[in-house]
Every structure is written in structure tokens, then in C-alpha cells.
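Novice: 3D model of this:
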Amino acid sequence: MTGEISLIQKLDAFIRRHHRTKVLRGLLLSFVTLSVGALLFVLLEGVGRFGVAGRTVLFYTFAAVAAVVLATQVLWPLAQWARLSQGLSHDEAARIVGNHFPEVKDKLLNTLQLQRQVDNAQGADVTLLAASIDQRTASLRPLPFTSAVDVSGAVRMLRWATPVAALVVAGVWMQPDWVTAPAARIVQHRTEFIEPAPFDFVLVNDRLEVPAGDAFVVIVETKGDELPASVTLESGNGRFRMERVKPHVFRHTFPAVRNNIDFQFLANGWRSVNHTLRPFAVPTLANLRVQATPPSYTGLPSVDARNQGDVTVPEGTPIQWTMQVHDTDSLRFAWNDEWLQTTRITGNTFSAHAVATTNSTYWITPINDQLTGDSLRHRIRVVRDGKPSIRVEESKDSTSRKKMHFTGSVQDDYGFSRLAFVWEVVERGAGPSEELLAAGGGTPSLTKGRVELEVPQGRRGTFYHMWDVRELAWREGDVFEAWFEVWDNDAVHGAKKVRSTTTRLEAPSAGDLREERVNAAESIEENLQDAAQEAAELREAMEAMQERLREQGEMTWQDRQAMESLLEQQKALQEKLEEMKRDNAKKDERANEFSEQE
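Specialist: Model (predicted):
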């Protein structure tokens, strides 16, 4: 059995070398076939410059041929060599070896067949057969079975592969573009390649991006040996003749770009590569709402301005901005010389807060990752709470020197918190006069005073005040000053006070009193003289009427009319006397305010 094992091993070595030789031959055959096919396809593409469809056919045809050749000539023999599939059997190997060595012919095959008979014999005596097999094996063992492998096919393929390889190397070395460019177009068969023109379309624009909705000007320059006189731009909207800016430079304007635009340049039958103009989102402020709540003391209504950023508010007013944006990642809010913090309420809504204390300017700038939007500038006009104003008119009482009447009006931006009447003694006399002392006057008990008045409601108001100074003990030479004070309701800086004009009141001297009494007496005497004269005239008229009636004996209609006229004159005289009496009493009372009777 040792000889059998040795014979089988020699056949196995023959089989392995046989399949190895087939793999080498398949590799060489595949190289020659695929190289020639590739050169043929490259030549076809180089001459024909097929479109996408033609290059796709070439690509998949070459891929199919390559797959078939590699599968049948390389992969299958390789699998047989690795014993992954059924290869050359021992009997087939024996026949090939027998044909190669004529001296053994069928002896090797017969020996293998006898060995199978011995292996299949069950209980029979096979001693003689085994001896014959050993003898045959011994005679076959010296033969070199591996030399029976036919390598002529591999050598022939090597002769073919060598010039093919030389041709490929020479082509790639000497004219690489002739090989690599068509090959690249076949490999990238889905990509559209433009045949090189005798000139180049050079896009001047650095970036084909534009803010959405904006116009975009595309500029192209032609460079080369044969330059076209005009250039046409072709897009999905049609063809447009480009405007010539200067020699060999042309431009075209895309208005309001909102979607991607694919376009090419055409000139003299040549077409450029495809370009795409892409719009990008622009951060914008869509809606602006300004809400201002004036301080409560102003009584002003709240301000709610929409899409109107300029507002006028009182000083100290809190303001809230609500801003709706589009395509915005963040919002920059510049308030005078500082940055105001903004808060995102929802995905596209921001808010900001501030208190208006002075006239202010602010800018709102929307921002995204591609662009900073336009800055919108607005103003906040702040109205400061001004001082209140007061106007007072005074009038003296005709019946009393110790009464002063004041009528006034006040005005303020928003209202008042306090109104007061103030007086004080600013000068002292040397001492009480005899007449004042006789009237019971002494040293004044008060030197100043303040009277709180009712506060007017609203922004404007009027007031009335009567100052009765009878409680003050005047003396000759004393001087009083009086005025009004009003405060506004400013809750930001505190109430502001304004003072009215000052009224000056001087106590009468003894001479003034005497002169006034003299004037009053003279006025009374004059009025009495006028009344006495009117009474005498009326008496004479009435006596004449009585005398005429006695003479006539009866009263005519004219007499009745004359009598009624005299009675009316008498009644008017009586009323005049009563009026004189009252007027004289007032004058006497005024003249004697500081007399002992008071």
C-alpha cells in the first residue's frame, strides 16, 4: 500500500500543477483580452465622444465581458486548484500522463483500475492481484509525472501578453490624455462631459449664491484662441443673449432668485459645463410690536405699536419689544451704546425689555449662520415731566382792607399733588402808632402761615382763595408777602414745586387812615348836597303842581301824567338816598377798620 500511496501523491502533484498552469494561462488570457478590449473601447470613446447613454453601454459591455472572462479563465481554475470545485480526476490525470510517456501508455490507468478491484473485493483472495499492483507501481514510480503538464498554452499567452502590455505602457507614457481622458469618461458614464471648445468659459463670480429674493448678476469671460463675438445663457426659463460689458466679458441678471437655477453658456455651437445658482435664506424681521406702559401717575393709556418702531413715551416708561423673524438664528438688539439681551419666546419670536429714561436710538439685526440681515434703526422719544405752571390774579375787597381775593389757574403735564397758600411778615414797623394802639392793635402774634388748598384734578385747573387778615394784629410799617405754591405728581424724580408771583401787602399808616376818613367825609358831603338839590327841585315842582290844580279845579290827563312823573322821580330819589346810605356805611366801615369801634 505504500507504493499506492506514493502513486496517488504523484498524481495529486500533477493535478495541482495542471490547475496552477491553467490559472496562469487564464490570467494572461484575461490580461490580453481585457487590455485589448479596454483599448478598443477607449479608442471608440476618444473618436466618437459618446453621450451618457453611449458611454453607459460601453461601460456595462466591458464590465460584462470582464466578468465572464475572469470567471471562466481565472476564478474557475483557481477554485479547482484550491479544490473548492471538482477538477481533474485521477483517471483523467493518468490518461494525460500515459499519453505523455509512450512507454507506459495505459499501464498507469490499468494499475489504478486493479487497485479499485482489490479495494472492492470482499473476502476474496487478492494476493496475486496485490503483488501485480506492487510490481507495476514500482516500475512507474521513477517517472516525473509533473513534467507531463502542458505549459505551451501559458507560454503562448505570455507571448501575446508581452506586446499588449508594452502597447498599454507606451500609450499611457507617451499620450496619457489619449487613454486616461476617454477611460475616465467611460468610468464616469453617468456624468455629462462637454467637448473642449477652442475657448474657455471662465465664470467671474466667486460664488453662485444669492440671498433669496434678490437679483443676481452672473458674469462670464471667454478666453482662448478663437473667441466668440456673443454668448448666450441657457436656463430653465429659456435662452437669453448676454450683455457685453467689455471685450470678451458678458453678463446676465437673474431677477428675484427664489429657487435653484441651472444654467449653461453657449457660443459658436459650444456649450459650457452646467452651473447652479442657489438662493439662501435671508434673516428678516417680519413683525415688530412695541408695547409701552407709561407710569400710572401720568394717566396716559398704554402704547401698542405694530410695525412702527418709533414711539414717544413719558420718562420712566417700561417698554417691551416682541419681534417675529424669518430664517433667523439669533437677534442682535443695540440699545444706544449697549447690547440689550433678547429672549427667544418661541421658534421665531424674540422679546426684549428696557426702561426709557432718555431719548434713545436702537437697532434690530437678525442673524443666521449664513448672513447678517439688514439693521433696522428706530428712535424712542422720551418726554420729560416738566415743571407745573401757576398764574394768579388778585383783587382787593372794596369794603375791607383786610380781605384779599385771589383767582388762579395751574397747568402741568400730568397732574398735581399739592396746592398751598403761603404768607409771611417780611418787615417790622418801629412800633404801634397811637391810632393802632387806640384800636387795640399790638405786636403781631403770627409771622408766617400756610393754608393747604384743594388740589385741582386733571392737567389744568382753577382755584379761588380769599385771604382774611383780620386775625393779624397789624402795626404801622409792617409788610406782608403772600404767594401760592403748587407741586406736580412726578413719581420718577419726585414732585416738583413752583411758586407764583408774590403779592406785597403793607399795613396802613395813621396818615393813610386820616386821609381816607377825610376823603370819605367829603364824598358823603358831596353826595348829600346833590341829593338835597334834587329834593328841593322836586319839592318846587310838586308845589307848582298843587297850585295849578287849585286854580283849575279838576285834573286833566296831562296833569295825571305829570303827577305820575313827579311820583317816579320821588321814588327814584328815595332809592338813591338808600343807596348813598349803604355806600357811605361801607366807606365809613372801611375808613374805620382800625378805629376804636372795631
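
Novice: alpha carbons only for contacts and neighbour counts from here, please
Specialist: Noted.

Novice: quick one, strands of the stretch 51-200 of the chain?
Specialist: With DSSP state E, counting those that start in this stretch as the criterion, the stretch 51-200 of the chain has strands at 199-203.

Novice: burial of Phe421, as a residue count?
Specialist: When neighbours are counted by other CA atoms under 10 Å, Phe421 registers 18.

Novice: pretty sure it is touching Val486, no?
Specialist: No - contact criterion CA atoms under 8 Å: Phe421 and Val486 do not qualify, at 9.0 Å.

Novice: thinking Arg141 is in contact with Leu7, fair?
Specialist: Yes - between Arg141 and Leu7 there is a contact at 6.7 Å, judged by CA under 8 Å.

Novice: more neighbours: which of the two?
Specialist: Leu7 (19 against 14).

Novice: name the element that one belongs to?
Specialist: Using DSSP states H and E, Leu7 maps to helix 2-48.

Novice: report all helices and strands that that helix contacts.
Specialist: For helix 2-48, the packing partners by 3 or more CA pairs under 8 Å, 6 or more residues apart in numbering; DSSP states H and E come out as helix 52-70, helix 76-81, helix 90-100, helix 127-140, helix 152-174, helix 176-187.

Novice: now show me the structure for the sequence below, then we'll compare the two:
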Amino acid sequence: MNNYDWLVSRLDAFIRKYYTNKVIRGTLIFLSCALAYILTMSIGEYYLYLPATVKISLISLFVLLGGTALVSLIILPLTKVARLGRIITHEQASLIIGKHFPEISDKLLNILQLRKQADSNGSSRDLIAASIDQKASQISVIPITAAVDFRKNRKYLRYLVPILILGIVILVFSPSIFIDASERLLQPSRSFVKPAPFRFNILSKPLQVVRNGDFTLKVSVDGNTLPADMAVEMGDDRVTMQMLSKTTFQYTFRNITEPVKFRLFAGGYYSEDYTIRVAQKPVLKSFKMVLDYPAYTGKKDETRNSLSDISVPAGTVIRWAFKAEHTDMAWIRFGSTAGVPLSGSNMQFAHQARVMVDTSYVIGLMNKASGVKDNYAYQIQVVPDQHPVLQVQQFRDSVTGKQILLTGNAGDDYGLTRVLFHYEVTNDKNQRISAKAVPLKSGGGTLTTFQHYVDVDQFKLAPGHKLSFFIEAWDNDGVTGSKASRSDVMSFTMFNANQLDSAINANADQINSGLSNSSKQTKQMQSELREMQSKLLQSDQPSWEQQESLREMAEKQIELQKNLENIKKRFEEQVQQSEQKQYSDDIKEKQDELKKQMDNLLNNELKEQMKKLQELMAKMNKENAVQTMKQLEQENKLFNMDLERMKELM
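Specialist: Got it, this is the predicted structure:
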């Protein structure tokens, strides 16, 4: 290596040291400024609780200036040390060295200039090279790298060290300054407030309201010192809250449509910032309910476009279909059972159920994002299919009771399928002999009338046998199955020998009793007629009292006729009962004689007396009245004698 090459290597070493010095100086300056800035920001935030805008501005400025300083003071010089990018030339380096070593300033620059001449002038290259080598040897003893003195950077330590010591002292004795400040500075968009001697407690949680709704904010405070009042601050507006107690305050936000940011102010202190979120309430927009009634009811299916309580027949299939807004989930719950999630898409949901008993149901909607729910509760009244209603009357002949007419009507809420006549014949040991159900003609529909004639003789009952019968009506229930209603069981019993004798004797007793009463009535009427004759003979004309007496006598005559008619019915029944036994011809002739006598009394004698009484009441003059009363008295005597003869025949 010649002297020139050695000189060039020394210049390169100088350049590296030159940029290394820049890195050291830039690092000291950068650290001093950065630590001072950080320390100032931390102390300021810790004590002043800087607003979010100030924090953002300070941090932005720190990043901008710090980044610029870091690049220009440290990163760029480091790249120059690595000879990356553009660095100073040897000539520029010689000028810098010449300022530190003036005695070699011209020589060093002259050597570099001669080197350029040698490269461009080939004829005198050797002569120039010898001159360069001579001059380079003269300055080789000079430590040109000493032109850069690292010790000069000590002056920057006077700024860095105090700041560093102050930071260490704070970190040791009051670390909360850095901890709390850094925690708040790392959240520049959030405003922190200076802690109050009391604590704000939000009681109304969550801070969420349905759009267009009202939100009542309740706040309590606790601590050693309590504020006398409290206000809500929204932007530039401050509204005083209502005091509910010494520690509780309230304020209502009206008709909230957008999120509301606010903070609380009390006793000169602010709370942290709060936001009331606006939630979308799930809304039922349209609704359709299809009522599919059981076919057997004959009711036409219905579609209803509104929610309401409903009343439907048992077995009705109900189909719900509705569209909602702001709804992520829907369900339906019947009674106390668990809710059933509803399937759907595009906020359209559907469900169907068959109802058999009364129940309540709730349709629920939910917005998952806000957690807001809404419920719609209604009642379903299920009308069960009723049993058929049956009304039956029986009419029997008054003599034997063997001719029976059954009439009545049957009805059902939705329709009848059939009406049946059931009968059963049993013996004296209650053992069934025969039984059958006979369909009756009916008009069908929901209401029908019927009648059925029963002739007991057709069943050929033996003594002691019993005929039991009833009417049965069936409905058309297509859900739980057809149901029936029955009338009361009616019966006819054929007497046995002992019962027949008892019945004949009982009838005979009643006939004798009836004849005795009729005889007493006729004797009383004879007495009354004699008395009326006596009074009428003593007066000029019939009085009002006498006329009333005649009317009463006419009523007694009618009553006598009814008694005789009943006696005749009993007698005819006795004759029917007698036919079941073998009697002698004399007894049968006596019965025929009694029948003729009774017919004569009812059809001839009694009618004649009634006619004369009516004439007497119509004319009512003295001569005719007395004559007619005598005739009536005589006829009454004959009538009574006939009754006595009948009693003897019995």
C-alpha cells in the first residue's frame, strides 16, 4: 500500500467516524427531547386530566416530530455509516479535517487534486504520482480521524441526565404518575375526569332505549362528601337533574332517536362519558291467521288479518303467518309450556297448531343485536262438541196403557247422524229375552222431530215380562268420535197372577169409592134443590143469590160428570185386566150389565139433567123454575138409585 492509498483509507475512516458522531449526537438529542416530552405529557395528564382533543393533538405531535427527529438524527446517519446512500466526498472530508488541522488543509486538498490530474494526464502520470507520494508521506503522521471528537457530545448529557434522573425519581417514589398517565394516554380518544371525593353510580342499566322511547336516568352518589345537586351535560347543554333523595338523582331523556352522549356534573367534578344506545324494537308489521275448521261442523274456513282473542270449535287447525321488522328470532308459547322457535326467512314466520282445549298463547319477537323483546299475548277459547239434546214425551191409552206414542225432538250443535228406538224384553227373573234398535225417520240436520208408535201386544208379553225402551240420538262429531244421548228408560210390565188380582181388586175399590162419592153428591144436590124450591115459593121472583146457587149447582153437576167418567175408565181397565183371567159367564154378564148402566148414566140421564139445568138458568121465572126443580129432584133420586144398583153389582 503506497502513501496515497493509506491516505484514502484514513479519509474513509474519518467519514465513518464523522457519521458515527452524528448518530451519537442525534441519539442524545432525541432521547432528551423524547423523555422531556413524555415526562411533561405524563405529569400534565396525571394532574390536569387533559381532554381527548388535547391528548390526540399532543400524541400526534409527538409521533410526527419524534418520527422526523428519529429519521433525521439517527436513522439517516446510521445508513451513512454503512455507506448507504449519498455521503460526503473525500474533498468535503478534507475541508472538515482542515478546520481541525489547518497546517495540512491545503496539502490534503492538493493531493486529491493532483490525483485527479494524474488520472487525466497520462504523459506526466509518474511525475505527479511521485509528488503525491511525497506530500502524502509528509501528512501521514497526522491522526486525521482525531478531527472528530466524541467527547464534544458530553454537553448534551446536561439535558438528558437531569430528565432521566427526574423520571427515575418519579418512577421510584410515585410510579402511579406514569402508570395512571400512560393508561389514560394510551386511550387518547377517551376523556378521563379528575376523581371526585364521591362516586357516581349509574342505577339505570343497561344504558339502552328503544327508538323513539323515553329513558329515565337514575344516579346515586356515595362517599365522604356528597354534592348538593347534579346535572346532566350533553355537549354545550347542562340540565339540572331532579333530586329524589340526598344521594339519588333522576333525569328523563325524551323521544330518543339517536345515541345520546352525556356526562354528569356535581360539586365541580365530572363523571366519565356515557352513551345511551338506541335499540331497534322488533315490530310486528303484518299478520294473518287462518282458521281451518273441522269439516263436520260445516263452518267455512276463515282468514283473519288481525290479532285478537278467538273462539273456535275443538279440533280447529290454526295457521299463523306474520311478517316482522328488526326481528332475528320469533317463538310461540302455549299456556305454561316451553316456547317453540318459529322457522322463517326474511323476517317472515309461520306456525300451525290444532287446538282441543282452552289455552293462552304468546308470540314473542327478539332483536338479538339489542336484546330487546316484545310479546303479544292472546286467548283461544275452544268450544267442545256438545252431546245431542233429546226431549221425549210418551202418551199411553188411558185404559190399558198398551198403546204408546213416543214423540219428541233431538238437536245437536253441528248435526245428527241417526235417532234410534231401543227396546228390551226381560222375564220375571230379569233375564233378557230379546232386544233391538230400530232406526227412526228423522229430518237430519241440527234439529229433527220424530214419533214412534209402540203396541205392547206385538211383543206378546207373558205374565211377569217387562218391556223396557228408550230413544237414543247420535251426533256427527268428527274429532273425538260420534257421541250419543239417551232418554229416560220407559217400561211396561205385564202383571203376573198375584199382581193381576191385586190390580183388579185395587180398581174395584177405587170404582166403589167413586160410586159412593157420586152418590153423596147426588143426595146433596137433592137437598139443595128442595131448599131452593122452598125459597123460590116464598119470593115473588128469583133473587140474585138463587141464581148464584144455580150456577154452583151446575158446576157440581159438571164435577159429577168428571167423576163418573173416571169411574168408567177404571171399569174399562178392570175389564181389560179381567180378560187375562178365566172367569165364569155370570161374571162376564155382570160386567156387561155394569157397562150398559154406566153408559146410560153418562150418555142419557146425566145429559138430560144438564140440559134442564141450563134451561132453568136461561128462563128463570117463578112458575117454570119450581116445576123444573121438582123434575130435577125426581131425576136425581132415580140417578142415585142407579148408582146404588151399580155398587151392588160390583
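
Novice: TM-score of the superposition?
Specialist: After superposition, the two chains reach a TM-score of 0.69 (TM-score structural alignment, normalised by the length of structure 1), with 516 aligned residues with a CA RMSD of 4.6 Å.

Novice: quick revisit: which one of the helices and strands packed on helix 2-48 of structure 1 lies closest to Val257 of structure 1?
Specialist: helix 52-70 (30.3 Å; CA to CA).

Novice: who touches that closest one?
Specialist: Residues outside helix 52-70 of structure 1 that contact it (CA atoms under 8 Å, 6 or more residues apart in numbering): 26-27, 30, 34, 37-38, 41, 45, 185-187, 189-192.

Novice: got it, and stretch 388-406 of structure 1?
Specialist: Contacts for stretch 388-406 of structure 1 (CA under 8 Å, 6+ apart): 407-413, 464-470, 486-488, 496-501, 586-587, 589-590, 593.

Novice: which of these fall in helices?
Specialist: Within the contacts of stretch 388-406 of structure 1, residues falling in helices by DSSP state H are 586-587, 589-590.

Novice: on that earlier part again, need the helices and strands packed on helix 2-48 of structure 1 in a markdown table (columns: distance to Glu578 of structure 1).
Specialist: Below are the helices and strands packed on helix 2-48 of structure 1 laid out as a markdown table (distance: least, CA to CA, whole Å):
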| stretch | distance to Glu578 of structure 1 |
| --- | --- |
| helix 52-70 | 132 |
| helix 76-81 | 156 |
| helix 90-100 | 173 |
| helix 127-140 | 185 |
| helix 152-174 | 146 |
| helix 176-187 | 135 |
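
Novice: deepest in the core, which of those helices is it.
Specialist: Of all the helices and strands packed on helix 2-48 of structure 1, helix 76-81 carries the top mean neighbour count, a mean of 20, counting by mean count of other CA atoms under 10 Å.

Novice: over in structure 2, tell me which residue corresponds to Val313 of structure 1.
Specialist: Mapped onto structure 2 by TM-score structural alignment, Val313 of structure 1 lines up with Val312.

Novice: neighbours of that match, how many?
Specialist: The number of residues packed near Val312 of structure 2 is 21, by other CA under 10 Å.

Novice: with Lys373 of structure 2 instead?
Specialist: Neighbour tally, Lys373 of structure 2, other CA under 10 Å: 17.

Novice: surely it is in a helix?
Specialist: No - using DSSP: H, G, I helix; E, B strand; the rest coil, the assignment for Lys373 of structure 2 is strand, not a helix.

Novice: can you tell me how far it sits from Ala279 of structure 2?
Specialist: Remark: distance between Lys373 of structure 2 and Ala279 of structure 2 (CA to CA, to the nearest Å) = 11 Å.

Novice: buried stuff in stretch 398-413 of structure 2?
Specialist: The neighbour-count check on stretch 398-413 of structure 2 (16 or more other CA atoms under 10 Å) flags 399-400, 402, 404, 406-407, 409-413 as buried.

Novice: I'd like these as JSON lines, with distance to Leu217 of structure 2 appended.
Specialist: What follows is the buried residues of stretch 398-413 of structure 2, written out as JSON lines (distance: CA to CA, whole Å):
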{"residue": "Val399", "distance to Leu217 of structure 2": "94"}
{"residue": "Thr400", "distance to Leu217 of structure 2": "94"}
{"residue": "Lys402", "distance to Leu217 of structure 2": "91"}
{"residue": "Ile404", "distance to Leu217 of structure 2": "86"}
{"residue": "Leu406", "distance to Leu217 of structure 2": "80"}
{"residue": "Thr407", "distance to Leu217 of structure 2": "78"}
{"residue": "Asn409", "distance to Leu217 of structure 2": "71"}
{"residue": "Ala410", "distance to Leu217 of structure 2": "68"}
{"residue": "Gly411", "distance to Leu217 of structure 2": "65"}
{"residue": "Asp412", "distance to Leu217 of structure 2": "62"}
{"residue": "Asp413", "distance to Leu217 of structure 2": "59"}
